[in-house]
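# Predicted model, plus sequence, below.
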Amino acid sequence: MRDITYPAVIVAAKTLFKVLGQKITVTGAENIPREGGALLAFNHIGYVDFVYGGFAAQPAGGRLVRFMAKKEVFDHPVGGPIMRSLHHIPVDRGDGIASFHHAVDFLKKGELVGIFPEATISRAMELKEIKSGAVRIAQEAGVPIIPVALWGTQMMMTKDRPKDFKRGKRISIIVGEPFVPTGDDANAETERLHGILSGLVDEAVATFPESEQPAGSWWVPARLGGGAPTLERAKEMDDEERRERARRRAEKRAAKKK
């Protein structure tokens, strides 16, 4: 697959990391293969997760990750052409069959594909319920799933919080050991993935310097002593957000009919 834009984007991102004085640590990078297909499954805590998620594969010979992202991003007049030039995969939440096969095809061709199995950002800052799509895609393609935990990205840009790109932020990336789904029980293996990825997120929180993560910090899960909403409250907030979006769409449709 020919990549013209991706290398330039990586150079620009690394330059930005240096300008911002960011301290990025990648643990377990040896778990990402230097060749062959693999599905990288990430937790989702901020809008810039895909940038740092892609960085996780750089130690593996500079490999590139093709991310699965919602179709609306590809519809954007500026972001869309860029996403397509990076060979990312659009996901139509109303009909995910095409994106499923697109991802499987890439994996069978030896590509790394990135997926956020929670589908949306977790306001709770811990892993919420995940979809079975990751396990089903990996099983169909016959490739391993590699769980990857991101931590610190939420401090820059996430839901309900102002953007904060001040210098010196720390980003932690922990790459777990790969496992190959058997296909015997997609739900059970999805639970397995949830447990592994949740454990990696807890590890990332626990190993983050206390001086940069004071007790009660808003970006830390309530379960771990932080100020983020509980999973239950976060779900309520997500539901409220969905209802509000539906209301706005209905108003727009009604306005067009007038």
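Alright, I've got the coordinates. Numbers count the residues shown, from 1 in each chain.
# drop to CA atoms for contacts and neighbour counts, all remaining ones
OK.
# quick one: the helices in the stretch 151-258 of the chain?
Listed in chain order, the helices of the stretch 151-258 of the chain (DSSP state H, counting those that start in this stretch) span 186-207, 231-257.
# To Arg167, which of those lies closest?
Comparison of those against Arg167 by CA to CA identifies helix 186-207 as nearest, at 20.3 Å.
# Against which helices or strands is that closest one packed?
For helix 186-207, the packing partners by 3 or more CA pairs under 8 Å, 6 or more residues apart in numbering; DSSP states H and E come out as helix 133-141, strand 145-151, strand 170-175.
# What helices and strands are in contact with the last one?
Read that as strand 170-175. Under the contact criterion of 3+ CA pairs under 8 Å, 6+ apart, strand 170-175 touches strand 23-27, strand 145-151, helix 186-207.
# Check it against this one:
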Amino acid sequence: MTVEPVYSAVEGIARVLCRLQGLAVTRTGLENIPPTGGAVLAINHTSYLDFVQAALAVGETKRKLRLMAKTELADNKILGFLMRGCGVIEVDRSAGAEAFRVGVDALRRGELVGVYPEATISRSFEIKEFKSGAARMAIEAGVPIIPVIVWGAQRLVTKGGPKNLGRNKFPISVEVGSAIEPVEPADALSEILRIEMDAILHHVQDGFVHEPGAYWVPRRLGGGAPTPEEAAAIDAQERAKRAR
């Protein structure tokens, strides 16, 4: 196994920070992460930090996660250094074909590539509609897609929510689902993936105590989060504002 000092250091720091926060992390389904070979890990997106829990779960299997992340993050010198050291695949949304090619090459080399098929954080904390990039990469590289659900990380920090980065002792669950073979067409594969991730999310939520009216709890479960329709309207307003 190739030694990657930056990745190992970042992983170690992340584990220490989780302990300092007192996070009660439960990880299930790790046997579904292949010991060798490439795979797309499709992760739900509710928090700015859910990738940390996904990567630490992968680390339990002695493997590394190559996350796809927007290239603007690398404009920060420190963050850019860490991203390069961790093998992050940068995504320029104005030139997506290059990121797609780099992702497929990584999969063919036997890497685990982490993708957010929802593309942006779900304000409703439900599974949103998917982009087809994850499915298309899996088909092109001939590798499976593995669904990964992270639940509870939205309490730490999420879009429009408070930051709770101290010793909060929040429970967080990570569940890895069974591999989905890369069947064509991509749109059908994306829908299969979305249905599977939605089912896993509901299963994980069943084991949680959800505070009535809490901002981090979906409306479906009695929480104060926007409904999917309300969240979509907020996202549309933000896109229009950026366009102006």
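Thanks, I have the structure now. As the structure is a prediction and not an experimental result, all values here were calculated from the model.
# TM-score for the pair, please.
Here the TM-score for the pair of chains, by TM-score structural alignment, normalised by the length of the second structure, is 0.96; 242 aligned residues with a CA RMSD of 1.2 Å.
# would you turn the helices and strands packed on strand 170-175 of the first structure into JSON lines with distance to Glu241 of the first structure?
Formatted as JSON lines, those follow (distance: least, CA to CA, whole Å):
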{"stretch": "strand 23-27", "distance to Glu241 of the first structure": "32"}
{"stretch": "strand 145-151", "distance to Glu241 of the first structure": "24"}
{"stretch": "helix 186-207", "distance to Glu241 of the first structure": "24"}
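# most tightly surrounded among these?
Neighbour counts (mean count of other CA atoms under 10 Å) averaged over each of those peak at strand 145-151, with a mean of 27.
# Find the nearest non-adjacent residue to the residue nearest to the spatial centre of the second structure, please.
Nearest to the geometric centre of the second structure sits Ile43, at 3.4 Å (CA atoms, centre = their mean). Nearest non-adjacent residue to Ile43 of the second structure, counting by CA to CA, 6 or more residues apart in numbering: Val148, 4.8 Å away.
# Likewise for Leu165 of the second structure?
Leu165 of the second structure sits nearest to Leu156 (CA to CA, 6+ apart), 5.8 Å away.
# Which strands and helices lie in contact with the helix or strand hosting Phe81 of the second structure?
Assigned by DSSP states H and E, Phe81 of the second structure belongs to helix 77-85. In terms of contacts (3+ CA pairs under 8 Å, 6+ apart), helix 77-85 of the second structure is packed against helix 5-21.
# Compute the inter-axis angle for the helix it packs on and helix 77-85.
Angle, helix 5-21 of the second structure to helix 77-85, by axes from the mean of the first three to the mean of the last three CA atoms, to 10 degrees: 110 degrees.
# And the contacts of helix 5-21 of the second structure?
Helix 5-21 of the second structure has contacts (CA atoms under 8 Å, 6 or more residues apart in numbering) with Val52, Leu56, Leu82, Gly85, Cys86, Gly87, Leu165, Gly166, Arg167, Asn168, Lys169.
# Now do the SS call for Asp105 of the first structure.
helix (DSSP: H, G, I helix; E, B strand; the rest coil).
# For the nearest residue to it once chain neighbours are set aside, grab the count of nearby residues.
Among residues not flanking Asp105 of the first structure along the chain, Ala141 sits closest, at 7.5 Å (CA to CA, 6+ apart). Ala141 of the first structure: 21 surrounding residues under other CA atoms under 10 Å.
# which bit of the first structure covers stretch 211-225 of the second structure?
Under TM-score structural alignment, the match for stretch 211-225 of the second structure in the first structure covers residues 214-228.
# Do me a favour and get the end-to-end distance for the matching stretch?
With CA to CA, to the nearest Å as the measure, the first residue of stretch 214-228 of the first structure is 13 Å from its last.
# With stretch 219-232 of the second structure instead?
OK, stretch 219-232 of the second structure end separation, CA to CA: 14 Å.
# OK, contacts around the closest residue to Arg34 of the first structure other than its chain neighbours?
Excluding its sequence neighbours, the residue lying closest to Arg34 of the first structure (CA to CA, 6+ apart) is Ala60, at 5.1 Å. Taking CA under 8 Å, 6+ apart, we find Ala60 of the first structure in contact with Ala29, Glu30, Ile32, Pro33, Arg34.
# Tell me the spacing between the residue nearest to Leu193 of the second structure when sequence neighbours are not counted and Arg239 of the second structure.
Distance criterion CA to CA, 6+ apart; nearest residue to Leu193 of the second structure, sequence neighbours excluded, is Pro147 at 7.0 Å. Remark: distance between Pro147 of the second structure and Arg239 of the second structure (CA to CA) = 28 Å.
# what do you get for Thr61 of the second structure?
39 Å.
# And for Lys169 of the second structure?
From Lys169 of the second structure to Arg239 of the second structure the distance is 35 Å (CA to CA).
# do the same with Ile43 of the second structure
23 Å.
# Next: Pro171 of the second structure.
33 Å.
# ok, now which ones touch Ala222 of the first structure?
Contacts of Ala222 of the first structure (CA under 8 Å, 6+ apart): Ala124, Ala228, Pro229, Thr230.
# so the first one, which of the three states?
The reference is to Ala124 of the first structure. Quick answer, by three-state DSSP: Ala124 of the first structure is coil.
# Surely it is in contact with Gly226?
No - at 9.6 Å, Ala124 of the first structure does not count as touching Gly226 under the criterion of CA atoms under 8 Å.
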